[in-house]
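J.: Sharing a model that was predicted from the sequence below.
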Amino acid sequence: MKREYAKILGVGQNATETEIKKAFRKLALKYHPDKNPSADANKMFVRICEAYEGLLEGDQVQEEPPFKGGHDSRRKYHKDLTPEELEKRMQWAREYAERKAFEEEHIHQISLSQMQRSHMRYLVPFTLLICTIFLSLISLDYLVLAPKKISGVLMNYSQSGLRIDYLIYDVEASQQHRIDHPDISNHDVFIELHARMNEDDWHAVGENTAIEVLQTPLFNDYLGFRAVDGDQRIVYHRGRMHFLFWLYFVIFLAPFIVRFFRGANSFYIVFVYLTTYLGLLTSIIYILQFVFYKLEG
């Protein structure tokens, strides 16, 4: 009989009490007379209630003998139920569903209230402000504003496995260095970039080729370079600061998406914690990465 009950609720024979209750709530909402007025739904609702009681309380029901000539057997579910007993069971199911809904809503309301009275009251708007700033900056730097172009000459390159290291002569910076430091004999300024040969955007560029280096306007991050004449496809710099740009973009955007679900519900309560701490941690990593990037440059 336990197998039949478990089959009705769609759970395993060794399902836990939590799994049984979850399956019952799901099916009760689907076949509840107030939600589904069909006759089949009423019958299914009664079977669901009996299966729920049988699995949790150990009710035993009578078995029907198997059909002659067949291998399957069928069991009846209290076939002698009177209309009063049926109505009583349905009323119990309605009250149970309403009680569970009230409890869940009450728990969500308490959790939201506790969150609003805790340190999250200040941490959430602060994180939203930080994420707004960084999301705006990286969007402007990489998606909106046109990159700066630095005139240069590809002096030489070296290969180590799939990695290609480029040494680029910076024409304008070298000229400015001569003006600012006339007493220094070495006025050459070089830019070091590297790429990988297995990248789809990689292509060979010969030595002593006139190129232009692309640099972001806000963070001065080297994006890559391309030849002035001939093949003008960009060879992207593998070591650029925001190589994982889209990852940063999604993380900084997540707190705003969660705000659309604000209210006493599980999604908002869980994800407001997740996105707040993740956004704050990513902001700190972002700042540290920028500082180290500038120190190395």
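T.: Yep, that arrived. Residues are numbered from 1 along each chain as shown.
J.: all contacts plus neighbour counts: C-alpha atoms, from now on.
T.: Fine.
J.: Tell me if I'm right that residue 226 and residue 213 touch.
T.: Yes. Between residue 226 and residue 213 there is a contact under C-alpha atoms under 8 Å: 6.7 Å.
J.: ok, the two, which is more surrounded?
T.: Neighbours per residue (other C-alpha atoms under 10 Å) separate residue 226 from residue 213, with residue 213 holding more: 26 against 22.
J.: mind checking the SS state of the closest residue to residue 193 other than its chain neighbours?
T.: The spatially closest residue to residue 193, leaving aside those adjacent along the chain, is residue 166, at 5.2 Å (C-alpha to C-alpha, 6 or more residues apart in numbering). Following DSSP: H, G, I helix; E, B strand; the rest coil, residue 166 is assigned to strand.
J.: Equivalent analysis for residue 149, please.
T.: Using three-state DSSP, the structure places residue 149 in strand.
J.: so the closest residue to it other than its chain neighbours, which of the three states?
T.: With C-alpha to C-alpha, 6+ apart as the criterion, residue 149 has its nearest non-adjacent residue at 4.9 Å, and that residue is residue 214. Secondary structure, three-state DSSP: residue 214 is strand.
J.: Next, the buried residues of stretch 276-284.
T.: Residues 276, 277, 278, 279, 280, 282, 283 are the ones in stretch 276-284 that count as buried (16 or more other C-alpha atoms under 10 Å).
J.: ok, which stretches of the stretch 51-200 of the chain are strands?
T.: Using DSSP state E, counting those that start in this stretch, the strands found in the stretch 51-200 of the chain span residues 148-160, 163-170, 190-196.
J.: putting a second one here so we can go through both:
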Amino acid sequence: MLLQFGIDWGQLLRDIIAYGIQGIIAIIIILVAWAIGSVIGRAVNRLIERTGLEKAFDRTDVGKAFRAAGIDLSNLIGMLITAFVVVIGIVVALGYLRIGGEAGVLVAQVAEYLPRLIGGIILLTAGLILVALLTDYIGKLLTGLFPKQFVEIGEMLRNLLLIGLIALIVSIALDLMLFTGPLVYPLILGTVIIGAGIFIGHTVVRNIIEDHPEFASAAPYAKFLVYLIFLMVGLGAIFANFPQAAHVIQNVAWGIAIAAALLLVPVIYTLAKKMAGETKG
């Protein structure tokens, strides 16, 4: 009865054994990759701690943000290195299995993409470390070059450089991870514009108040206006590839500009009246 259906049990048994052996070898490859990755990851972790790179990074603004989020730099890099080696092992194991059909094509695509994903995350992390250290060094140089009354200008330039370099690193990492599209680069550009506007508005308004204390009462309005301008420009850059959304943002920007101007009228009048009174006195 079994032979009636044309089942070759001997061949079936041989196939099961062959696939079983291939599966075991694939698992061994992944385990070996995990063991090698763990050794390399721990070595990198200790190397970062002993070289003092982690302590130097912790003194930067980005490092402080990492610590506040509970992220340990050396552990993070060690884990990423381990993950990268394991992913390479998974790719080798999947290639050894030679899965056929549509499932094999899908598995091959996933296996091809995984190293890009982990590599992009490693590039992003390493880039943030280098950018933080570089901008901290440049910030110290600028602080020494500028007179005391312009120290904040040096800090502003350092922060702007930090934002620009982070945007560059993010852009390169996203390219490596194949995260591209009509919204990616405008999103990065818009974020840089908004971040730069916050630093510029805060620094400029604070310097004006220090030099002209009589404008202190108008400072909140000035900051709000500067932030609002850069926010609208940044949103316009983000949605530049979407004409309808950009048109809506443009109309909203005009409305906000008119409202802000109306709000500033009494402030300007009060300041002018105050300054005129001081002049007469």
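T.: Arrived safely, thanks for sending. Remember, predicted model here, so these are calculated numbers, not experimental data.
J.: Put one on top of the other, what's the TM-score?
T.: Here the TM-score for the pair of chains, by TM-score structural alignment, normalised by the length of structure 2, is 0.25; 117 aligned residues with a C-alpha RMSD of 5.9 Å.
J.: count of residues packed around the residue nearest to residue 193 of structure 1?
T.: For residue 166 of structure 1, the count of nearby residues is 21 (other C-alpha under 10 Å).
J.: Would you confirm that it contacts residue 194?
T.: Yes. Residue 166 of structure 1 is within contact range of residue 194, at 5.7 Å (criterion: C-alpha under 8 Å).
J.: Which parts of the stretch 1-150 of structure 1 are helices?
T.: With DSSP state H, counting those that start in this stretch applied, the stretch 1-150 of structure 1 shows helices at 2-9, 17-31, 39-57, 83-117, 120-139, listed in chain order.
J.: Residue 267 of structure 1: which of those helices is closest?
T.: Among these, the nearest to residue 267 of structure 1 by C-alpha to C-alpha is helix 83-117 (10.0 Å).
J.: how far off helix 39-57 does the closest one point, in degrees?
T.: 70 degrees (axes from the mean of the first three to the mean of the last three C-alpha atoms, to 10 degrees).
J.: Buried residues, stretch 121-130 of structure 1. List them.
T.: Buried residues in stretch 121-130 of structure 1 (16+ other C-alpha under 10 Å): 124, 127, 128, 130.
J.: To clarify, my last question referred to stretch 198-210 of structure 2.
T.: Within stretch 198-210 of structure 2, the residues scored as buried using 16+ other C-alpha under 10 Å are 198, 199, 200, 201, 202, 203, 204, 205, 206.
J.: From residue 185 of structure 2, how far off is the residue nearest the centre of structure 2?
T.: Most central in structure 2 under C-alpha atoms, centre = their mean is residue 170, positioned 5.2 Å from the mean C-alpha point. Per C-alpha to C-alpha, to the nearest Å, residue 170 of structure 2 is found 10 Å from residue 185 of structure 2.
J.: Check residue 57 of structure 2 too.
T.: Distance of residue 57 of structure 2 to residue 185 of structure 2, computed by C-alpha to C-alpha: 28 Å.
J.: Compare those two and say which one has the larger neighbour count.
T.: residue 57 (21 against 17).
J.: who's in contact with the closest residue to that one other than its chain neighbours?
T.: In space, and not counting its chain neighbours, residue 57 of structure 2 is closest to residue 63: 5.2 Å by C-alpha to C-alpha, 6+ apart. By C-alpha atoms under 8 Å, 6 or more residues apart in numbering, the contact list for residue 63 of structure 2 reads 57, 129, 132.
J.: Tabulate those residues (a markdown table), appending secondary structure and distance to residue 164 of structure 2.
T.: What follows is these, written out as a markdown table (DSSP: H, G, I helix; E, B strand; the rest coil; distance: C-alpha to C-alpha, whole Å):
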| residue | secondary structure | distance to residue 164 of structure 2 |
| --- | --- | --- |
| 57 | helix | 19 |
| 129 | helix | 14 |
| 132 | helix | 12 |
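J.: can you list the residues you listed in TSV and add distance to residue 221 of structure 2?
T.: As requested, the contacts of residue 63 of structure 2 are exported to TSV (distance: C-alpha to C-alpha, whole Å):
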residue	distance to residue 221 of structure 2
57	36
129	36
132	32
